[in-house]
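S.K.: sharing a model prediction with you, sequence too.
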Amino acid sequence: MHSNLKKEVLPHFIGIAIFYLIVLFYFSPAVFEGKIIFQYDILQWEGAAKEILDHRAETGEEALWTNRLFGGMPAYLVSFEVPGDITNFITKVITLGLPHPVNSLFFGMVSMYILLLSFKVRPEFSIASAVAFAFNTFHIISLDAGHNAKIWAICLIPLILAGIHIAFEGKKLLGLALFAFGLLLQLKFNHLQITYYTVIIVLVYGIGRIVQSLKHNELPDFGKTVAILLVGLILAVGGNLSRFLTVLEYGTYSTRGQTNLSSQKSSQDGLDKDYAFNWSQGKMETLTLLVPNLYGPGSTKSFPKDPETERVLRNNNIEVAQVKDNIDYARKYWGDQPGTGGPIYGSAIMLFLFILGILFAPKPYKGIFLAIALIGIILAWGKNFQGLNYFLFDYLSGYNKFRAVTMALSISLFAIPVLGALGLEYLFRGKERKAAIKSLAIAFGVSGGLALLFWLFAGAFNLRAPFDDNFPEWLVEALKEDRKAILKSSALKSFVMILIAAGLVWAAVVEKISTSVLGLGLALIVIIDLWTINKLFLNEDDYQYSPAEQFFAKTPADETILRDNDYFRVLNINNPFNEARTSYYFNSIGGYHGAKMKRYQELIENALNPEIQNFVAKAQEGEFSWMELSVLNMLNTKYIMAGRAENAVFQNPEANGPAWFPEEIMIVKSNDEEIQAIQTLDTKRKATINGNEFDNVFAGSGAVDLSKNEPGTLEYNVDAQKAGLLVFSEIFYPKGWKATINDQPASIIRTNYLLRGIVVPEGKSVVKMTFEPSSYYSTKIFVVIFQYLVVLLLLGSIFMTFRKPSADGQA
């Protein structure tokens, strides 16, 4: 292969080097010092996954069920691996050894760079847009929070679309391979909401291609390309088949599924509408894409040394230190959302280039990426654009499974840099200098002019926050002055950045500088722009050598409970259903996960929360009503933890234990009746059975002992004086759990709304329960096969695409 090194290789080498160096130096504590970003969500995940990770390390086998969260749930919703899975190795290779999770941003830049090259944007123009896409504040804030899978899934969107676009442009084999490879990795990271948004992007692109095919009578070729890409879809799904099917199977029984209670029935399954749209972006707040601090930085941004608020407090003889936390929070964000980690911003320079794209990009591409950008913005408005968004929530398939609709702005943050790069490319493909300068003036006037207006008239905007009603008016006025100062500073910075960018483009148009200098200059100011604001949200203070060691350090309360080697559960009454630190050491009644089992969530809302609140209220008065904990007792809650000290641990003498024979069976006719009954039932003596779902059973008697306890395996020695129902303090899940009595198959029935029950015979027997979901065991071999097929396809397609014949016809 004869190659012009300078022309064909060097620009790409420079681009990749820039991307690598950005990650290398911005995240230098992680790369050079071995420190770890303090990610709260990841620490919670570590707590939730501890049992699974320990089991994997000790046995080399996969724990498919964990007892550590919410009384027990499928483990593949927490941590999941298939023996022979090569995707972890692949991600290390394609990110050149950069540490997880910061390697996602490097590959995001590479991914966008590849997409722009596929649209024939010259390398020097692709670099700035690639940086803006991956290095935006949304990703940095998400990284700080620990949303690693989300960032990876977003950063793979450009590669997926690049494959599709290349296939439609004629290189079908390479397009197929890139599409399959990108989608394989995105599905591996298992963030279905981002995959859903990816489908939206692909559909919009597909509609654009259909329109073009109709215009040029190319529908047959369109159909062939779609058919080829379907092969890529099959390969990508096949490489994640176990992960895909287990999650799909679980979805029906999770909080994303239909309620089991008629009192809460709706025409649609999925999340509650208010919950799903709680984080909806205000319409004006969208302009943080241009002026990031339009509604405040939402972070620990430092304020002027002597802000107006502090001056006014001192004048009113109020000690600033006493109210500092409240005042700081009030100054950080004044939008309509309940709170935010920071503004969503991908550089004002990209907005300037985006307008150039509207003016110069070819019509098909302009329509596609403008539509994608607008869709992301409108979806992110959520409840602030109810007419459309509530309609979509009610009728668009699958859309009601997702929450935090502001995440839809990831669609816009993808489309804006693409259209901006296309605009820049086609501006310089044109021959009319005068027209180019005129359009340049329009783009600068719209973007820079708007930023300038925010700077000049900052005080004219609504600078009140919803929580300002809690403050006296004199303090609110001082807060507004501080907010105005923050807004003005941010708007002025955006204007300056746009001015510099416009100046560089103008200099290149009039041939004062080369397009290469322009491209690198734009990349530099985009890096400076984003670097300076991102450092507000993720900087050296956010790194530790071992955050987990500190977070999970044993407390005296932990030590007290750990002395007990029996099998039991623990309730941490401090925010129990939104923390997983307890799960690091104990089987927890609570936990931290976005998709609990539906029945357990219903138990929390209808029984557990009232029971816990009633118990705490009485305990504060010195009365410990253990007998009234009917639901906690049936879940074998032996310890209640009220703090970190040793004396903050309370042992429950009435916990039912791992399994027991109830003396009486109560037949109910509905889920509503059953969940109502267990709230006052003496669950050690009585048990409920839904007569509409299960055959009548009879009460038995005897003794039972738990002899084996592993994730996904439980074994009991039973001595039944009378045959009948044996109730287990284990969560009922209808997919995968199998039971045997003396090695003979037995049926598991649901009792007490969500516990397992088995009818055992008279006499001595061994009851064994194992979790063996066919959705995992019947598919795991195919996962490995399909993954290797995708990799071989990618390597083969690259070789075939770039293999050129020499002058004598030899390869």
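M.R.: Looks like it arrived, so ask away. Numbering: from 1, shown residues only.

S.K.: going forward, measure contacts and count neighbours with C-alpha atoms only.
M.R.: Fine.

S.K.: what's around Arg429, how many residues?
M.R.: Neighbours of Arg429 under the rule other Cα atoms under 10 Å: 10.

S.K.: now do it against Pro362, distance only.
M.R.: 11 Å (Cα to Cα, to the nearest Å).

S.K.: equivalent analysis for Asn148, please.
M.R.: Taking Cα to Cα, one finds Asn148 at 35 Å from Pro362.

S.K.: neighbour-wise, which of the two wins?
M.R.: Between Asn148 and Pro362, Asn148 has the larger neighbour count (other Cα under 10 Å), namely 21 against 14.

S.K.: now the strands for the stretch 51-200 of the chain?
M.R.: All strands of the stretch 51-200 of the chain, identified by DSSP state E, counting those that start in this stretch, fall at 65-66, 73-74.

S.K.: okay, those, which one's buried deepest?
M.R.: Greatest average neighbour count among those goes to strand 65-66 (a mean of 26), per mean count of other Cα atoms under 10 Å.

S.K.: A further structure is provided below for comparison with the first:
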Amino acid sequence: MAGANRKAMKRYLFPLLLGLIVVVFFAKTIFQGLLPIPADTIVGLYHPFRDAVFQEYPNGIPYKNFLITDPVRQQYPWRELAVSIMKQGELPLWNPYQFAGTPLLGNLQSAALYPLNILYWLMPFQMTWTVLVILQPLLALLFMYLYLKEMKLFKLPATFGAVIFAFSGFFVAWLEWNTILHVILWLPLLLLALEKLRVKLSLLWSTIFIFALSSSFLAGHLQVFFYVSLVLMAYLVTILYRSKSKGKLVLLLSALCSLFAVVTSLQWIQFVKFYLQSAREIDQVLWQKEGWFIPAKHLVQFFAPDFFGNPATLNYWGVWNYGEFIGYVGIAGFVFALLAIIYRRDRKTFFYIGLLIGSILFATNNVIAQLPFRMGLPLIGTSQPTRLLAIVDFSLAVLAALGLDYFLRRQLNIKKISTVLVLFLSLFIALWIYTDTGSVELAVAKRNLILPTGLFIITVILLLSAIASRNKKIFLFTVYCLLFTVVFDLFRFGWKFTPFVASDYLFPSTKTIEFLQEQEGVFRIMAADRRILPSNFSTFYRLQDVGGYDPLYLKNYGELVSAWEKNKPDASLLEFNRILSPQNYESKLADLLNVKYILSLDELSSSKLVEVFSEGQTKVYENIEVYPRVFLVSSVLKVNSKQEAINKIFEEGLDLGTQAVVYEDLKLANTPLVRSENVKLLSYSPNSVVAETVTEEEHLLVLSDVYYPEWSVFVDGVSKDIIEVDYALRGVVVPSGKHKVEFKIRI
């Protein structure tokens, strides 16, 4: 019995160790209730939250890392809205709270259909979000461990490689986004499934493969999924040579990929529709700017992650931005990866060496890496290649495990080890000499070299001690110490960068927000200062905003905002503008787009604005000239092009409240509206807008929501043509009499 217990304990020791490692990393969450999300930036950086008084910080709340605001500006609000809509029994097709309306399901980063979202039905949203953050390294550890064991590695190297993968620089940099890592974490499970299917075709592993592939795609980041797909294709080519039934395997995988396309069709069809209407192609010029690729000098961060400082300590002096260039895998991890690269001579090592070289080649600035951007390839030609660090770190983690496995098999002598150690020693000596110049920036680099150098020395001592030892227990003890060293190294690095914050900081309510939420009717807001309620925050509070922040936004609306901000009929988009935050409240476009409230930190002097509320520095003004969300016009002006449309809109004297600009000949009589003719908004929800009209003649009804081809309109249940009005808005011709008009978005 005792022997059986020992055997069971041995079997589960390493999986339990993986779980313990995750518990330690998230100790502040598990034992103190702090959330792994940068919510401290909400209350520390932006108004009206800074206007609210928090007793423990009367002078303002400090924030840990100003660099990572995207999770609270994008991923968290989008997912919360999507889940909320789905809980009401609808698909989350549309987000009316940013960009004056924009696709939600078509926005992949909302990850609305991610299979693990089922947890949101079992727990409160905030708790589930936290659980999903924790699951990222946990699942990455588990899947990588199982994959490395399938490669016939010892348990200790498998654990070593899993830890490096799950807490690498890429994982730490993107941990709190809760999307990107959910894409990459399925990669080792997919490779494991391919290995199993290579040996034996089975329903179980076919199901696992299709589930993992679908989950990776639906997790919310197309670029990283593209990289995962490339790795899978390359891996498939290599295993076909070893497969006993190549034809059957190819046939099975073709069928599985076809099934994947069907299973995920709801998501990718919505995405393609959105992409084709978006302004994404304007990002193509960015590749020429410094920081689009990993700068050569930033490769030093593989050895000293904070050589250029760290945004969390406010001393970063490198190329912008830190999070895009960090691929640290720990000193010991890199040492063993290099040992595998130099000395292992087997098929799996060669594959990952090739994968590593290829990833670095396309992530750094060179002629080959520039090709996709020079050619203007869709999707990939607008994606920053630094995200290839996901594959770089994955490759290094596998190579580190292979290196340690090679070491455990006693196939490395002191001479071989010394070659690698001398390379590292030479590098560190060169870095110390380089930093010894006295400049302020290099003083930061010098200070941040101390710990990597110390860890290198510890790694050297442990390696040499293990080689010199003839006692198996002492040998294994030193190897376990190496594992502890890499855990300490990566955890220290991870904790330094990653915020853990009080739950009170996550989208708290303030008097300003409560005032806006209490106002009756449907209306939009805008901020005259980008420090107030930044783009997308309004989504969480269900306040409709004309601004927004997203790599994908509708091109027609982006052009309208561009002209709005320039205050002239020039709708050309800026070269890089993922954040639209119009501030020209004097423009008639603000009135047209139903902007009723303007938030400002300064006193605003305008005949159309009346101050109605204030809290601290934040002031709320009401626009008394705002148009209703839905209204009737007495006349329409037909134009033949978009430029003519924007020219007409900016004509002085054109009243957009009574006249509309259209591209079609609607054959309307253009009769003035009489008092009895009116429109009433009956209901407004993300996927549907219902109004009631009473008219004596045919008139054009204008809905100041953004035009998108997937919307349809019905008058008394009968489908009608939806009209593109005023460059980027929606409209429909309503007949005389009393009618019910319903706008619905299609799947």
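M.R.: Good, I have the coordinates. All figures in this text were calculated on a predicted structure; none of them were measured in a lab.

S.K.: any chance of the strands of the stretch 51-200 of the first structure in TSV, plus distance to Glu628 of the first structure?
M.R.: Below are the strands of the stretch 51-200 of the first structure laid out as TSV (distance: least, Cα to Cα, whole Å):
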stretch	distance to Glu628 of the first structure
strand 65-66	28
strand 73-74	26
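
S.K.: for Tyr592 of the first structure, which of the ones you listed is the nearest?
M.R.: strand 73-74 (11.9 Å; Cα to Cα).

S.K.: where in the second structure does that closest one fall?
M.R.: Mapping strand 73-74 of the first structure onto the second structure (TM-score structural alignment) gives residues 102-103.

S.K.: now stretch 789-803 of the first structure
M.R.: Under the alignment (TM-score structural alignment), stretch 789-803 of the first structure falls on nothing in the second structure.

S.K.: wait, which of the strands of the stretch 51-200 of the first structure is closest to Arg750 of the first structure?
M.R.: strand 73-74 (15.1 Å).

S.K.: what are the contacting residues of the closest one?
M.R.: Residues from elsewhere that reach strand 73-74 of the first structure, judged by Cα atoms under 8 Å, 6 or more residues apart in numbering: Leu64, Trp65, Thr66, Asn67, Lys596, Met597, Ile731, Tyr733.

S.K.: how about the fifth one, what's its partner in the second structure?
M.R.: Counting by TM-score structural alignment, Lys596 of the first structure lines up with Tyr553 in the second structure.

S.K.: so which residue is smack in the middle of the first structure?
M.R.: Lys150 (4.1 Å; Cα atoms, centre = their mean).

S.K.: in the first structure, where's the longest helix?
M.R.: Looking across the first structure with DSSP state H, the single longest helix is helix 473-509.

S.K.: quick one: contacts for the residue nearest to the centre of the first structure?
M.R.: Ser142, Phe189, His191, Ile194.

S.K.: do the same with Val398 of the second structure
M.R.: By Cα under 8 Å, 6+ apart, the contact list for Val398 of the second structure reads Leu148, Gly161, Ala337, Tyr352.

S.K.: go again using 7 Å as the cut-off
M.R.: When contacts are counted by Cα atoms under 7 Å, 6 or more residues apart in numbering, Val398 of the second structure touches Gly161.

S.K.: helix or strand: which one has it?
M.R.: Assigning secondary structure by DSSP states H and E places Val398 of the second structure in helix 389-408.

S.K.: fine by me, we can end here.
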